[in-house]
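what follows is a predicted structure for the sequence shown.
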Amino acid sequence: MTASGISPAAVEQFAARERARFLERNPKSVALAERARHSLYGGVPMHWMADWSTPVPLFVERAKGARFYDVDGHEYVDFCLGDTGTMFGHSPEPIARALAEQAGNGLTTMLPGEDAVVCGELLAQRFGLPYWQVTATATDANRYVVRWARAITGRKTLLVFDGCYHGTVDDVMVRQRDGRTVHRAGLIGQAYDLTQYSRAIPFNDVAALEAALAEGDVCALLCEPAMTNIGMVLPEPGFLQQCRELTRKYGSLLIIDETHTISTGIGGCTRLWNLDPDFFVLGKPIAGGVPCGVFGCSAAMAEAMSAARQRASQHNQGHGHSGMGTTLSANALAMHCMRANLEEVMTQAAYDHMLPLAARLAEGFRGLIAKHGLEWSVTELGARCEFQFCAQPPKTGAEAEAAFHDELQMALHLYLINRGILITPFHNMTLCCPSTTAEDVDRLIATLDQGLGELLAIPGARL
């Protein structure tokens, strides 16, 4: 019995038909895939680009707004948007202009310009933390903040939620199984035991949170306000406030990573829900699609960071920045694009357009689920929503994972791709951007409706 209630045999029959259709309509992608396998490991520049539902990678020619075009000339409505990397659409005009402006004025110098000052001021104004640093990615930002948390508190253990997503930071590559912290499955090349200084607990479990913090060795709780990568999981009422209160009670820091949840509003969940973190992390969309990440801290943390640096210097450990920063961090191109993004793209007007469309999409998903008599549910957060193969929205990462039916989601995704619609791979998440229209939303709903109808018409499809 699958969590989705759909027969695996019917899913395979449905998917086989769609794989054949894809190969027939995408000869140039097929040819490029064959060519690429001789020079790119796995035939793609980064391995996960081969993990989509398509039988070979779909090669893109160009993208603009809420649309992209493949090498075979097909147009797609994009509800994936680079999995938040282009949350405000592909190549917004202010970003394209900023790229052109900076192209002839230097890309990286290892020195700041006025753009850096303006970005710091805008970030402080928007997110409520006074001091900022700029990194190349959110993974880097999380890694550096964890170092600061350990230096400030003198503690080594990092606390995360089971099923969390914080990029590729080593310390977060853990899960909880049967009450124990274990390595995440598929963790290739891991040389040391991450569970020595990392601990995973269930999301929305206040008792587990307090028990973990009460051990007195936790430097920080690193968390998303809502889980987004294991399948969307929203916080129970009051849970995040308990996270803040309990971390303070037991002398641990609170790090909020809003790299995905920034879809909620212009100040993220941090401002919307008054989360009051010690550190705040954001990546992906902050520079309009140009690689960049940031982290902010409170005034108290800034003082504590200075004290940690002084302690390191007194113990002949140098200036205390080893392991933080890369040559391309805060490069001139990224800073110029971030300024344009904060001033002209990532605006309240953009959110005012995106949020109602995402609500329309979520309501459409609920209508389809009811129409087809499926025991599925929908979770929504700002401009982001997802349909999940469980009757009630999950409350923990384990519950979200238990609802997975990978073959079904891949088959449905491929059906949509073959009809010019892209949603986020690996789960059923969608994003709306300022270029998304109501017609785009309605097209997704109508196409998914058609696909579900065809799947469920296969004899024995329902279990």
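Looks like it arrived, so ask away. Computed from a predicted model, the values in this text were never measured in an experiment.

when you work out contacts or count neighbours from here on, use the C-alpha atoms and nothing else.
Noted.

quick one: the closest residue to residue 76 other than its chain neighbours and residue 397, what's the gap?
Ranked by Cα to Cα, 6 or more residues apart in numbering and with sequence neighbours excluded, the top spatial neighbour of residue 76 is residue 420, at 4.2 Å. Distance of residue 420 to residue 397, given as Cα to Cα, to the nearest Å: 31 Å.

structure B:
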Amino acid sequence: MIDRDRLGALLRRERAAFADRNPRSAAEYARAGHLFGRVPMTWMNKNAAGFPLYLATARGATLTDVDGHEYVDLCLGDTAAMAGHAPAPVAAAVQARFADGACAMLPTPDAAWVGEELTRRFGVSEWSFALSATDANRWAIRLLRAVTGRPKILFNSYCYHGSVDESLIVTGGDGPRSRDGNVGAPCDVTLTSRVAEFNDLEGLARELAHGDVAAVVMEPALTNIGIVLPEPGYLDGVRELTRRHGTYLVNDETHTFSAGPGGATRRWGLRPDVVTIGKAIGGGIPAAAYGISREIAERAAGMRDLDLVDMGGVGGTLAGNALSVAAARATLEHVLTDEAFARMEALAVRFADGVQRVIDAHALPWSVSRLGARVEYRFANPAPRTGTESAANADPDLEDYLHVYLANRGILLTPFHNMALMSPDTTAQQVDLHETVFEAAVSELQRA
């Protein structure tokens, strides 16, 4: 239904307008010759317009770039700023903690409070801290390999758990393989990992039957390949199969935290053995955590050959630092509260309804998926049910057109897909502005 020639012409027009509109960002990018890829991290080159916007300030759900343009920020740091930018309780806690020292390699009372609160929200009882979800997943995997004596970890195809080496595996016509673009893999990923499609219990059972899987690491809903929601009975089936095969279950709630105060784990009554979470709990300060069941903790503590104190590979000097823990406490206690999630979800429903109205008005074969406070529009209807289907339905040019069109009119989506996230500071007016601009973008695309 998309005229590709018209799409190409509109994309070129919007990119030219972006370049004209943002000369200071363009100049900053041009002079960053001593940065690999000209950006602090190479993924910042994932942008629709040829160069990234440069940040000046961000408050609440509004961001201002170095050219002075304001944006409704529906990206929110790809979840890192789900609490909103610079939330006042977190800013105050961080400033006070940093003034009194941040990295003394000593615990603070805040850590015990955060552990208790995470247990209340997610159920598992023993918590440890990290600086990123990647490390939280990596260290949980090491523990589970140790206590089971099993070498392999199972993932869903096209999952995302940070840059964990073992997770970069997908299904293929000729069998499991490394995901395209995997950088510097230490070994063939099939030596460390198994893979099954999301929503495929038969495939999961087949892989677990080998008896060598220490843990299934999964998001309760896929998010980073586009939102892929679980079908009825699927998550219960995963839990039953993992128990039957003596395999631990890890829920990575880093993105699915958008489902509610206790993520999908609490919302859907899940019973994982391990929960990992990153980004959002720090309110903008790097923070992450992994929680394990008491049974796993006791098994690990009873294995005298494990070095859990010095060089055993389950921590880092900055993990659990006083600044990150103070930020996590302020975020969980005062910002991402039960009441805040209720408001965020109501706005996400409003956002999804607005997108659906545009899709229906133009008879587009697209769909809308929502996970609590997170919404995404998909270029497929029905929405994809597996990661592989989701990857196959990508349309990079169409996605780039929508992203740069929105950016030129003051709206930012998550750069990796068409995903919008609500924060406690997002307003109904900002949500409605997106509907207006999205309608204009689609109308121009379909104009004869």
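Looks like it arrived, so ask away. Here the structure is a predicted model, which is why all the values come from computation and not from measurement.

TM-score of the superposed pair?
In this superposition the chains share a TM-score of 0.98, using TM-score structural alignment, normalised by the length of the second structure; 448 aligned residues with a Cα RMSD of 1.3 Å.

sorry, back to before: which residues does the aligned partner of the residue nearest to residue 76 of the first structure in the second structure contact?
Correspondence of residue 420 of the first structure to the second structure, assessed by TM-score structural alignment: residue 410. Listed by Cα atoms under 8 Å, 6 or more residues apart in numbering, the contact set of residue 410 of the second structure reads 69, 70, 71, 72.

measure residue 410 of the second structure to residue 178 of the second structure for me?
In terms of Cα to Cα, residue 410 of the second structure sits 38 Å off from residue 178 of the second structure.

swap in residue 29 of the second structure?
Using Cα to Cα, which is the criterion applied here, residue 29 of the second structure is 32 Å from residue 178 of the second structure.

next one: residue 245 of the second structure
25 Å.

these two: which has the busier surroundings?
Shown here are residue 245 of the second structure and residue 178; by other Cα atoms under 10 Å, residue 178 has more neighbours (20 against 16).

and the counterpart of that one in the first structure, how far is that from residue 55 of the first structure?
For residue 178 of the second structure, the aligned position in the first structure is residue 183, judged by TM-score structural alignment. Residue 183 of the first structure sits 30 Å away from residue 55 of the first structure, taking Cα to Cα as the criterion.

now swap in residue 319 of the first structure and tell me
Remark: distance between residue 319 of the first structure and residue 55 of the first structure (Cα to Cα) = 51 Å.

of these two, which one has the most company?
The residue with more neighbours, out of residue 319 of the first structure and residue 55, is residue 55; 17 against 13, by other Cα under 10 Å.

which ones are touching that one?
By Cα under 8 Å, 6+ apart, the residues touching residue 55 of the first structure are 19, 22, 23.

which of the residues you listed line up with contacts in the second structure?
Checked against the second structure using both residues aligned by TM-score structural alignment, their matches' Cα atoms under 8 Å, the contacts of residue 55 of the first structure keep these contacts: residue 19.

so which of the contacts of residue 55 of the first structure sit within helices?
Using DSSP state H, the members of the contacts of residue 55 of the first structure that fall in helices are 19, 22, 23.

so can I have JSON lines of the residues you listed showing neighbour count?
Converted to JSON lines, these look like this (neighbours: other Cα atoms under 10 Å):
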{"residue": "19", "neighbour count": "18"}
{"residue": "22", "neighbour count": "22"}
{"residue": "23", "neighbour count": "16"}
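
reformat those residues as CSV; add distance to residue 390 of the first structure.
Rendered in CSV, the data for these read as follows (distance: Cα to Cα, whole Å):
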residue, distance to residue 390 of the first structure
19, 26
22, 29
23, 32
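
from the residues you listed, pick the one nearest residue 81 of the first structure.
Distance to residue 81 of the first structure across these (Cα to Cα) is lowest for residue 22, with 21.1 Å.

quick check: the counterpart of that closest one in the second structure vs residue 62 of the second structure, distance?
Correspondence of residue 22 of the first structure to the second structure, assessed by TM-score structural alignment: residue 18. Using Cα to Cα, we find residue 18 of the second structure at a distance of 19 Å from residue 62 of the second structure.

all strands for the stretch 301-448 of the second structure, in order.
Listed in chain order, the strands of the stretch 301-448 of the second structure (DSSP state E, counting those that start in this stretch) span 367-371, 374-378, 411-412, 419-421.

and those strands as a markdown table, adding distance to residue 225 of the second structure and mean neighbour count?
Conversion of the strands of the stretch 301-448 of the second structure to a markdown table gives the following (distance: least, Cα to Cα, whole Å; neighbours: other Cα atoms under 10 Å):
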| stretch | distance to residue 225 of the second structure | mean neighbour count |
| --- | --- | --- |
| strand 367-371 | 12 | 21 |
| strand 374-378 | 11 | 25 |
| strand 411-412 | 18 | 24 |
| strand 419-421 | 10 | 26 |
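
and of those, who's closest to residue 335 of the second structure?
Put simply, out of the strands of the stretch 301-448 of the second structure the one that sits nearest residue 335 of the second structure is strand 419-421, at 15.4 Å, with distance taken as Cα to Cα.

need the contact list for the counterpart of residue 285 of the first structure in the second structure.
Under the alignment (TM-score structural alignment), residue 285 of the first structure maps onto residue 280 of the second structure. By Cα under 8 Å, 6+ apart, the contact list for residue 280 of the second structure reads 79, 80, 81, 82, 83, 254, 287.

what residues sit buried inside the helix or strand that residue 16 of the first structure is a member of?
Following DSSP states H and E, the helix or strand that holds residue 16 of the first structure is helix 8-25. Of the residues in helix 8-25 of the first structure, 8, 10, 11, 14, 15, 18, 19, 22, 23 count as buried by neighbour count, 16 or more other Cα atoms under 10 Å.
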